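> sequence? don't have it. structure:
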């Protein structure tokens, strides 16, 4: 077997392993989102989201929401940061201050960011869309379009 053929096989194995792991994450994301929706019902508003954030069966670590203007990168609506190196101390979701008085949109934004708390670096944007849309009972494309429109509303002049 040539060296080139061996390298191709190694690449394929790595790629498959990554796909298998991510497939497992995506399945867990879906299952967890369905579980949350079953537990908290079809009407997930901001008050319900705050209850969900306190429920360790739903959100793995403590999660606080804060609103800031500085520190949100252009083209983003928020960011999630660990409080310390110890994940059990919790996380903070920082959302752009423009959303502070918009409780109607907060569930979608918070759910999108909360995937990072549950899945860390394994989480992808696809997982965030899948999680948020499933918890809210929305079509995934409609959820994605809502997130894009909200983000664009911050940065388009």
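Noted; the coordinates are in hand. Treat the numbers as computed from the prediction; the structure is a model and nothing was measured.

> rest of the way, CA atoms for contacts and neighbours
Noted.

> Mind listing what's buried along the strand or helix carrying residue 36?
Assigned by DSSP states H and E, residue 36 belongs to helix 3-40. Within helix 3-40, the residues scored as buried using 16 or more other CA atoms under 10 Å are 22, 25-26, 29-30, 32-37.

> Okay, one more to line up with it:
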């Protein structure tokens, strides 16, 4: 019974994130790839995304701190970050990355700094929510393992 309640809590939480625009349908695609042979898939994807995103955001900040900004690098990395956030369903973060790319496309350093601030903000929101999802996923897996041993 606890497992069912946790699964329902997880689905309700994800639905709430959809309603807020934090997540989109792509997160369901990630969930659909998780199965009995790979019960940790969502956890692995979330961990990989968070590590890559933090590194990408830090690199973008370094690029923008240069006296002469290499805008093609900023554009490329913002596009990469948008793709990875979109692939995990990070809707608002992907939109913020698109803003950063647009500012970079026109060599607007101030616009890039503002957009990077939005990317950071949306990343923190997404990361915190994905971490909550991960905690629920771990609890579901742990409870399933306990039921299997009984």
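Nice, I can see it. All figures in this text were calculated on a predicted structure; none of them were measured in a lab.

> Let me see the TM-score of these two.
Put the two chains on top of each other and the TM-score (TM-score structural alignment, normalised by the length of the second structure) is 0.32; 72 aligned residues with a CA RMSD of 4.3 Å.

> returning to that earlier point: run through the neighbouring helices and strands of the helix holding residue 36 of the first structure.
helix 46-54, helix 125-136 (3 or more CA pairs under 8 Å, 6 or more residues apart in numbering; DSSP states H and E).

> what ranges do the helices span in the second structure?
Under the criterion DSSP state H, the second structure contains helices at 2-19, 26-32, 41-65, 71-87, 91-105, 109-149.

> quick check: angle from the first one to helix 91-105?
Using axes from the mean of the first three to the mean of the last three CA atoms, to 10 degrees, the interaxial angle of helix 2-19 of the second structure with respect to helix 91-105 works out to 40 degrees.

> what angle do helix 2-19 of the second structure and helix 109-149 make?
160 degrees.

> possible to save the buried residues of helix 3-40 of the first structure as a markdown table with distance to residue 106 of the first structure?
Output for the buried residues of helix 3-40 of the first structure, formatted as a markdown table (distance: CA to CA, whole Å):
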| residue | distance to residue 106 of the first structure |
| --- | --- |
| 22 | 27 |
| 25 | 24 |
| 26 | 23 |
| 29 | 20 |
| 30 | 20 |
| 32 | 19 |
| 33 | 17 |
| 34 | 19 |
| 35 | 20 |
| 36 | 17 |
| 37 | 16 |
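
> Which one of those residues is nearest to residue 153 of the first structure?
residue 33 (27.0 Å; CA to CA).

> For the residue nearest to that closest one when sequence neighbours are not counted, grab the count of nearby residues.
Sequence neighbours aside, residue 135 is the residue nearest to residue 33 of the first structure in space, at 4.9 Å (criterion: CA to CA, 6 or more residues apart in numbering). If you count neighbours by other CA atoms under 10 Å, residue 135 of the first structure ends up with 24.

> now residue 135 of the first structure: how far from residue 51 of the first structure?
To residue 51 of the first structure, residue 135 of the first structure is 14 Å away according to CA to CA, to the nearest Å.

> What of residue 117 of the first structure?
For residue 117 of the first structure relative to residue 51 of the first structure (CA to CA), the value is 16 Å.

> Then residue 38 of the first structure?
14 Å.

> And the buried residues of helix 3-40 of the first structure, which two are furthest apart?
22 and 37 (22.4 Å).

> For residue 111 of the first structure, pull up the helix or strand it's in.
Assigned by DSSP H and E, residue 111 of the first structure falls in helix 106-119.

> hang on, residue 65 of the first structure packs against residue 80?
No: assessed by CA atoms under 8 Å, residue 65 of the first structure is found out of contact with residue 80, at 9.2 Å.
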